[in-house]
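[1] My questions are about this predicted structure, shown below with the sequence.
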Amino acid sequence: MTDAQPPVHDGMPALGLGTWQNEDPDQCAESVRTALEMGYRHIDTAQIYGNEEAVGRGIAAADVDREDIFLATKVWIDSLEYDDVLETTAESLDRLGTDYLDLLYVHWPARTYDPEETLPALEELREDGVIERIGVSNFEPEHIETAQEVLDAPLFANQVEIHPLLQQQRLREFCDENGVELVAYSPLARGDVFGNEVLSDIADDHGVSEAQVSLAWLRQHGLTAIPKATGEGHIADNLASLELSLSESELSRIDDIDDEQRFVDPDFGPDAW
């Protein structure tokens, strides 16, 4: 347990609970409830995860007011035509047991995604108060530029794979210059941070886990992280990263890691990858 609180980026807590591959309904609901009662205030899910109902149950079971929770979900690539965005978002709200979302993402710039059709639907949802912020996920700079040209509303965030083994420097610089928050999924490199010598050495020096080092590195670079965790121990360990402060030399050592691994690379991913 920690009393430390994550930085808040325009209303979005910079540490959240990811729920990708948390597919057992009871376990998912319990992990969400546990995280919220432990101090998390940012929960991330998606239509394709198949767990929005369980996430909603976890939120309802927690002794935390809905307005104190930053809740995000994502529209899947088969549902990005205008009417489908509106319809499936309503279904997501019903499953989550809420009447609004703090953030709604386009999950990938793929399949039925058409900036001129998809993005105006998200703007309509925002104008109607159904969502508070518009986001995208797995977008490269050229996709972001197009989206910002189409949108009248601000593009709030881009959720992508980022961790010490895939540092995304070009994308980080682009998003910083264009006022787009970056949210890191798979921030622990699907567990591979535990086998990295640099991260292990720094973790040993502080008496913490490599997971905490990775999350602190992301936080100190101004990024938001949403690590998946199901058990109480891992949920607590990730939260404890808020108490870890890395020195400039430690940040530089991590910045200099030259082992690059991308763990999420579907056939429909951007060609630039």
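    Here it is on my side, so go on.

[2] Only C-alpha atoms from now on, for both contacts and neighbour counts.
    Will do.

[3] Now for the residue of the chain positioned farthest from its centre, which secondary structure element holds it?
    What lies farthest from the middle of the chain is Asp205; by C-alpha atoms, centre = their mean that is 28.4 Å. Assignment of secondary structure by DSSP states H and E places Asp205 within helix 197-206.

[4] repeat for Cys28
    helix 25-38.

[5] Can you name the residues in contact with that helix?
    1, 17, 19, 22, 43, 51, 54-59, 61-64, 229-232, 235-236 (C-alpha atoms under 8 Å, 6 or more residues apart in numbering).

[6] which parts of it are buried?
    By 16 or more other C-alpha atoms under 10 Å, the buried positions in helix 25-38 come out as 25, 27-36, 38.

[7] swap in stretch 114-130?
    So, applying 16+ other C-alpha under 10 Å, buried residues of stretch 114-130: 115, 117-123, 125-126, 130.

[8] what about versus this one:
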Amino acid sequence: MSDIETRGILLPRMGFGTFMMTGDTCKSAVESALAVGYRHIDTAARYENEADVGAALAQSALSRSDLHVTTKVWHDQLAPDAIRRSMGESLRKLKLDHVDLFLIHWPTPGMDLPKALETLVALKEEGLTRAIGVANFTLPLLQQVVEEIRAPIACNQIEYHVYLDQTPIRAYLADHGIAVTAYCPIAKGEVAEDAVLKAIAQRHGATPAQVALRWLMDQGEVAVIPKAAGRARQLENFGSLSVVLDEADHAAIATLPKARRYVNPAFAPEWDAPARP
């Protein structure tokens, strides 16, 4: 599996998402994913499944150094003391002494972003996380993080798939040596019935989902975190690592709609906010 080097860590391009999975379903899914070959596991305090993920990790024979674990602090917990409490709870539930990547899950109006990131940096310096980052940050927020605060973020985790253009954010992060982690990478399953993707998949002996995932990983320093409870779908997604797309495939995918957003909660930032001068 190829990795992305970012801020001193190696982020596996193929990750395993756990959103909306809890209890034995989550535990079994993570155990299965590890057996398939996934080494990048993504969770969050808000998912309420860190204990389930932790139980699966604890039963694995893999060494800790072979695993990458990402978790996140929720947007209503961004005061320094609250961030520390969230980190402590996450580590307790995950049964780990550190995570590999700790993210601010969502930005929120009125947050003291410098203080929040200062706390994340402190947690990194204390060895509780190997790297820090953000999720769902817009271009102007990223400019504040990178150019004003100068926080050493390793990634921005964003919704990204064949139907949503994220070129401005991706290009900005690439210019600064920062990775993208793409969530919702198969557009909540809609890629499966897409005629363009089905035609490409047929030519390559692949599936539309594999084509969609491979396209994302071809966009530069981009990791993907599809979720799948069953082994068959996990194997399918993992198989995208061996798919090879050509220029014609990329040109065909470029014709697809590029303004579909599937994750847009009421507290989301202004997605199309322009870059700062």
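    Cool, got the structure. What you see is a predicted model, and the numbers here were worked out from it, not measured in a lab.

[9] What would you report as the TM-score here?
    TM-score of the superposed chains, computed with TM-score structural alignment, normalised by the length of the first structure, equals 0.94; 268 aligned residues with a C-alpha RMSD of 1.4 Å.

[10] can you map out the helices along the stretch 51-200 of the first structure?
    52-61, 82-96, 115-127, 141-150, 169-177, 197-206 (DSSP state H, counting those that start in this stretch).

[11] Could you take those helices and lay them out as JSON lines, with extra columns for distance to Tyr185 of the first structure?
    As requested, those are exported to JSON lines (distance: least, C-alpha to C-alpha, whole Å):
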{"stretch": "helix 52-61", "distance to Tyr185 of the first structure": "17"}
{"stretch": "helix 82-96", "distance to Tyr185 of the first structure": "20"}
{"stretch": "helix 115-127", "distance to Tyr185 of the first structure": "22"}
{"stretch": "helix 141-150", "distance to Tyr185 of the first structure": "18"}
{"stretch": "helix 169-177", "distance to Tyr185 of the first structure": "14"}
{"stretch": "helix 197-206", "distance to Tyr185 of the first structure": "18"}
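
[12] how far is stretch 44-52 of the first structure from where the chain is centred?
    Once both centres are worked out by C-alpha atoms, centre = their mean, to the nearest Å, stretch 44-52 of the first structure turns out to sit 12 Å from its chain's centre.

[13] residue range for that stretch in the second structure?
    With TM-score structural alignment applied, stretch 44-52 of the first structure matches the range 42-50 in the second structure.

[14] Name the nearest residue to the equivalent of Leu11 of the second structure over in the first structure, sequence neighbours excluded.
    Counting by TM-score structural alignment, Leu11 of the second structure corresponds to Met12 in the first structure. Excluding the flanking residues, the one nearest Met12 of the first structure by C-alpha to C-alpha, 6 or more residues apart in numbering is Phe70, at 6.4 Å.

[15] Can you give me every residue that contacts the one you found?
    Applying C-alpha under 8 Å, 6+ apart to Phe70 of the first structure gives the contacts 11-13, 41-43, 101-103.

[16] Find the centremost residue of the second structure, please.
    Short answer for the second structure (C-alpha atoms, centre = their mean): Thr181, at 3.7 Å.

[17] Kindly provide the distance from it to Cys155 of the second structure.
    7 Å (C-alpha to C-alpha, to the nearest Å).

[18] Now check the second structure for the residue matching the residue nearest to Met12 of the first structure.
    Under the pairing rule here (TM-score structural alignment), the equivalent of Phe70 of the first structure within the second structure is His68.

[19] Please apply the same query to Leu239 of the first structure.
    Checking TM-score structural alignment: Leu239 of the first structure goes with Phe238.

[20] and that match, what is it in contact with?
    By C-alpha under 8 Å, 6+ apart, the residues touching Phe238 of the second structure are 14, 36-38.

[21] Same check on Val106 of the first structure?
    Val106 of the first structure touches 74-77, 80, 135-137, counting by C-alpha under 8 Å, 6+ apart.

[22] which bit of the second structure covers the helix holding Asp205 of the first structure?
    Going by TM-score structural alignment: helix 197-206 of the first structure matches residues 195-204.

[23] sorry, back to before: pick out the most distant pair among the buried residues of stretch 114-130 of the first structure.
    Pro115 and Val130 (19.8 Å; C-alpha to C-alpha).

[24] one step back: looking at the helices of the stretch 51-200 of the first structure, which is buried most?
    helix 52-61 (a mean of 23; mean count of other C-alpha atoms under 10 Å).

[25] which strands and helices sit next to that helix?
    With contacts defined as 3 or more C-alpha pairs under 8 Å, 6 or more residues apart in numbering; DSSP states H and E, helix 52-61 of the first structure has these neighbours: helix 25-38, helix 82-96.

[26] mind putting the buried residues of helix 25-38 of the first structure in CSV, distance to Ser209 of the first structure included?
    Formatted as CSV, the buried residues of helix 25-38 of the first structure follow (distance: C-alpha to C-alpha, whole Å):
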residue, distance to Ser209 of the first structure
Pro25, 28
Gln27, 24
Cys28, 23
Ala29, 26
Glu30, 24
Ser31, 20
Val32, 22
Arg33, 23
Thr34, 20
Ala35, 19
Leu36, 22
Met38, 19
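
[27] any idea which of those residues is closest to His221 of the first structure?
    Looking across the buried residues of helix 25-38 of the first structure and measuring by C-alpha to C-alpha, the closest to His221 of the first structure is Ala35, at 23.6 Å.
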